[in-house]
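> What shape does this take:
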Amino acid sequence: MNNSSGVNKSSSLHRQLGGRIERMLLWCGWESDATIANLRAGRTLTNYEQYPLNRNQFIATSLIAAVIFYGAVFLFYHSVFLSFAAASLGILAPRIRRKFLLEQRKERLKLQFKEALFSLTSSLAAGRSLENAFLSTHDDLKLIYPDARTELLLEFQIIRFRLDNGEPLEYALRNFANRAGIDEITQFVDALAACKRSGGDLLEVMKQTSIIIGEKLEIEQEIAVMVAQKKFEGRIMMAVPFVFLAFLSLAAPDYMAPLYGGIGYLLLTGALLLLLLCFWLMAKMMSIRM
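Here you go, the predicted model:
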């Protein structure tokens, strides 16, 4: 009886530990087997608020980050133990990469949507109905984006399938806007739905809406180009202290020797903390919300 209760407690502890490890991995960017299977089978429509990493992306990102953390800490402390401890933080890198890839995909979708608005406005001005204008826009986008995996091409293909099945256009667009999570697309769909309900001048409303949203996207793109240049300069500034430290360690090891003992470790720790604070401040200043 005691043996069976001990086995039950042990199995319960193992399940709890396994559950905690699984939750930690999911938080870091590891996707469940069910999510990966659904993505491979194409059973779910793309949710642009999420970006699941496949196994290879997760492992490669973790390993690259682990090597970088190991090298950075080893340059400061020349300690294999501390370097391996820092390398274990590489498991957090997939979460950061997932966020970066998510934002990158949304920016691509915004740019593609701006091109679609220009084509849609031209089609409406030529006298096409709204449904036919969207179908024509899909054909125009194929010329601009020859890759069939382009996000907006896939979304317009879904809209075409729904129209062929008799679903109203505004419902198909609303589903796309909800999954995209982009203000410009949501505003366009809201304007279209309001115009169709009220029976207003659809062509004029769509033209004005397209012009306003297109100008907004152009301004955001110009800001993004300027910020991208500063981000590149910031990355160079972040790398310079480590390159300088590596150069001194190789070229003048005797000059650096006093830092690797006694109070020198405190000075190195203070310098590392200040560098991390500077990196955090630069990242915050460059993360402009548009």
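> rest of the way, CA atoms for contacts and neighbours
Noted.
> Could you pull out the helices in the stretch 51-200 of the chain for me?
55-77, 80-87, 93-125, 130-144, 151-164, 169-180, 183-198 (DSSP state H, counting those that start in this stretch).
> What are the buried residues along the third one?
Neighbour-count burial for helix 93-125 flags 93-95, 97-99, 102-103, 106-107, 109-110, 112-117, 119-124 (criterion: 16 or more other C-alpha atoms under 10 Å).
> residues touching the closest residue to residue 73 other than its chain neighbours, list them.
The shortest distance from residue 73 to any non-neighbouring residue, by C-alpha to C-alpha, 6 or more residues apart in numbering, is to residue 83 (5.3 Å). Under the criterion of C-alpha atoms under 8 Å, 6 or more residues apart in numbering, the neighbours of residue 83 are 69, 70, 71, 72, 73, 74.
> Run through the neighbouring helices and strands of the longest helix along the chain.
Secondary structure of the chain read by DSSP state H shows that its longest helix is helix 202-251. Helices and strands touching helix 202-251, by 3 or more C-alpha pairs under 8 Å, 6 or more residues apart in numbering; DSSP states H and E, are helix 55-77, helix 93-125, helix 183-198, helix 253-256, helix 263-286.
> center of the chain, which residue is that?
residue 102 (2.1 Å; C-alpha atoms, centre = their mean).
> Residue 5 versus that residue, what's the distance?
47 Å (C-alpha to C-alpha, to the nearest Å).
> Here is the second sequence; please produce its structure so I can put it next to the first one:
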Amino acid sequence: MAAAVQSVLLVGTAAWLFYNTWLAVAALLPVGIWYWHEWREECCKRKEQLFREQFQNGIQILSSLLKAGYSVENAIRETEKDLRPLYREGSRIRTEFERMVRELDMNLTAEQVLTSFSKRVNQEDVNNFVTVFAAAKRTGGDSISILKETVRIIGGKIETEREIQTVLAAKRLEFHVMCVIPLGMIGYMRMAFPEFLNVLYGNIPGVLLMTGCMVVYLFAYRLGNRIIKIEV
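All right, here's what the predicted structure looks like:
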């Protein structure tokens, strides 16, 4: 709903600024749909990053419990309890661990439970953790040391991404400000000096020129958005 409202506002503003007619809204619907997809993708990435941080805390607790001598099944149960004061009810990590506990109560093995968890989440760090756990359990190696090292590697990767995002935070703000400035300038000119822009509305050359400006603006937005997205 939030994305839909923002898309409608964006399309309406663009129609008013670039074409001075609400008839342009129909022609600009693809722009609104594109923005909606971009917004949804960004929202999903934020939620994914949040879950990865939650998962990092979860496996750190799980690893410490295994090191203290808990079996894998009991460690999962205790991890679910330890996550309760850290995250609100209904958070993704708590929901997943609560489901794993229910599956353990149904006499599923720890490997089956974690494999099911990995398939549901379908996230790289989770898949790597479960794969390493399953391999260590089958080979009968030092599973605690292997899991501890895996947790350290995953945690280091997440911390690196967090540091990159912190460094890029200022640049991301600058990018958003720069995206607003061209629209703000056109809006200011429309309200303060409407006669300067009237020649661009209601005629084919003006429509073509404003369309070209919009295409350049959208290309610059797309390019800048890709530049500030760095993945590890």
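> TM-score of the superposition?
Scored against TM-score structural alignment, normalised by the length of the second structure, the superposed chains reach a TM-score of 0.90; 231 aligned residues with a C-alpha RMSD of 2.0 Å.
> quick one: which of the contacts of residue 83 of the first structure has the most company?
Greatest neighbour count in these, by other C-alpha atoms under 10 Å, goes to residue 70: 23 neighbours.
> so what corresponds to that residue in the second structure?
Using TM-score structural alignment, the equivalent of residue 70 of the first structure in the second structure is residue 12.
> Looking at the second structure, name the residue matched to the residue nearest to the centre of the first structure.
Aligned counterpart of residue 102 of the first structure in the second structure: residue 44 (TM-score structural alignment).
> From residue 143 of the second structure, how far off is its match?
From residue 44 of the second structure to residue 143 of the second structure the distance is 33 Å (C-alpha to C-alpha).
> any idea how far residue 20 of the second structure is from the equivalent of residue 189 of the first structure over in the second structure?
If you follow residue 189 of the first structure across to the second structure using TM-score structural alignment, you land on residue 130. Separation of residue 130 of the second structure from residue 20 of the second structure (C-alpha to C-alpha): 57 Å.
> just residue 197 of the second structure next, same as before
From residue 197 of the second structure to residue 20 of the second structure the distance is 10 Å (C-alpha to C-alpha).
> These two: who's more crowded?
Shown here are residue 197 of the second structure and residue 20; by other C-alpha under 10 Å, residue 20 has more neighbours (19 against 16).
> The closest residue to the more buried one other than its chain neighbours: neighbouring residues, count only.
Closest residue in space to residue 20 of the second structure, ignoring its immediate chain neighbours: residue 201 at 6.4 Å, by C-alpha to C-alpha, 6+ apart. By the criterion of other C-alpha under 10 Å, residue 201 of the second structure has 17 neighbours.
> OK, contacts around residue 201 of the second structure?
19, 20, 207.
> Report the contact partners of the last one.
Contact criterion C-alpha under 8 Å, 6+ apart gives 18, 19, 200, 201 as the residues in contact with residue 207 of the second structure.
> how near is the last one to residue 15 of the second structure?
Yep, that's residue 201 of the second structure we're talking about. For residue 201 of the second structure, the distance to residue 15 of the second structure - C-alpha to C-alpha - is 11 Å.
> And the third one, by the same measure?
Using C-alpha to C-alpha, residue 200 of the second structure is found at 13 Å from residue 15 of the second structure.
> and if you look at residue 77 of the second structure?
Here residue 77 of the second structure is placed at a distance of 56 Å from residue 15 of the second structure (C-alpha to C-alpha).
> How about the residue in the second structure that sits furthest from its center?
Outermost in the second structure, C-alpha atoms, centre = their mean: residue 195 at 43.6 Å.
> What lines up with residue 198 of the second structure in the first structure?
By TM-score structural alignment, residue 198 of the second structure lines up with residue 257.
> Pull the number of nearby residues for that match.
11.
> same check, this time on residue 147 of the second structure
Close neighbours of residue 147 of the second structure, defined as other C-alpha under 10 Å, add up to 23.
> Please tell me I have it right and it contacts residue 63.
Yes. Counting by C-alpha atoms under 8 Å, residue 63 is a contact partner of residue 147 of the second structure at 6.7 Å.
> about what we covered before: can you get me a residue count around the match of residue 189 of the first structure?
20.
> Equivalent analysis for residue 89 of the first structure, please.
Neighbour tally, residue 89 of the first structure, other C-alpha under 10 Å: 14.
> Report the contact partners of it.
65, 66, 69.
> For residue 16 of the first structure, state which of these is nearest.
Distances from residue 16 of the first structure to these, taken as C-alpha to C-alpha, are shortest for residue 66 (27.2 Å).
> just to revisit the earlier point, list just the one of the helices and strands packed on helix 202-251 of the first structure that sits closest to residue 26 of the first structure.
Nearest to residue 26 of the first structure, of these and by C-alpha to C-alpha, is helix 93-125 at 9.1 Å.
> Which other helices and strands does the closest one contact?
Using 3+ C-alpha pairs under 8 Å, 6+ apart, helix 93-125 of the first structure sits against helix 2-28, helix 55-77, helix 130-144, helix 151-164, helix 202-251.
> how about residue 92 of the second structure, what's its match in the first structure?
Per TM-score structural alignment, residue 92 of the second structure is aligned with residue 151.
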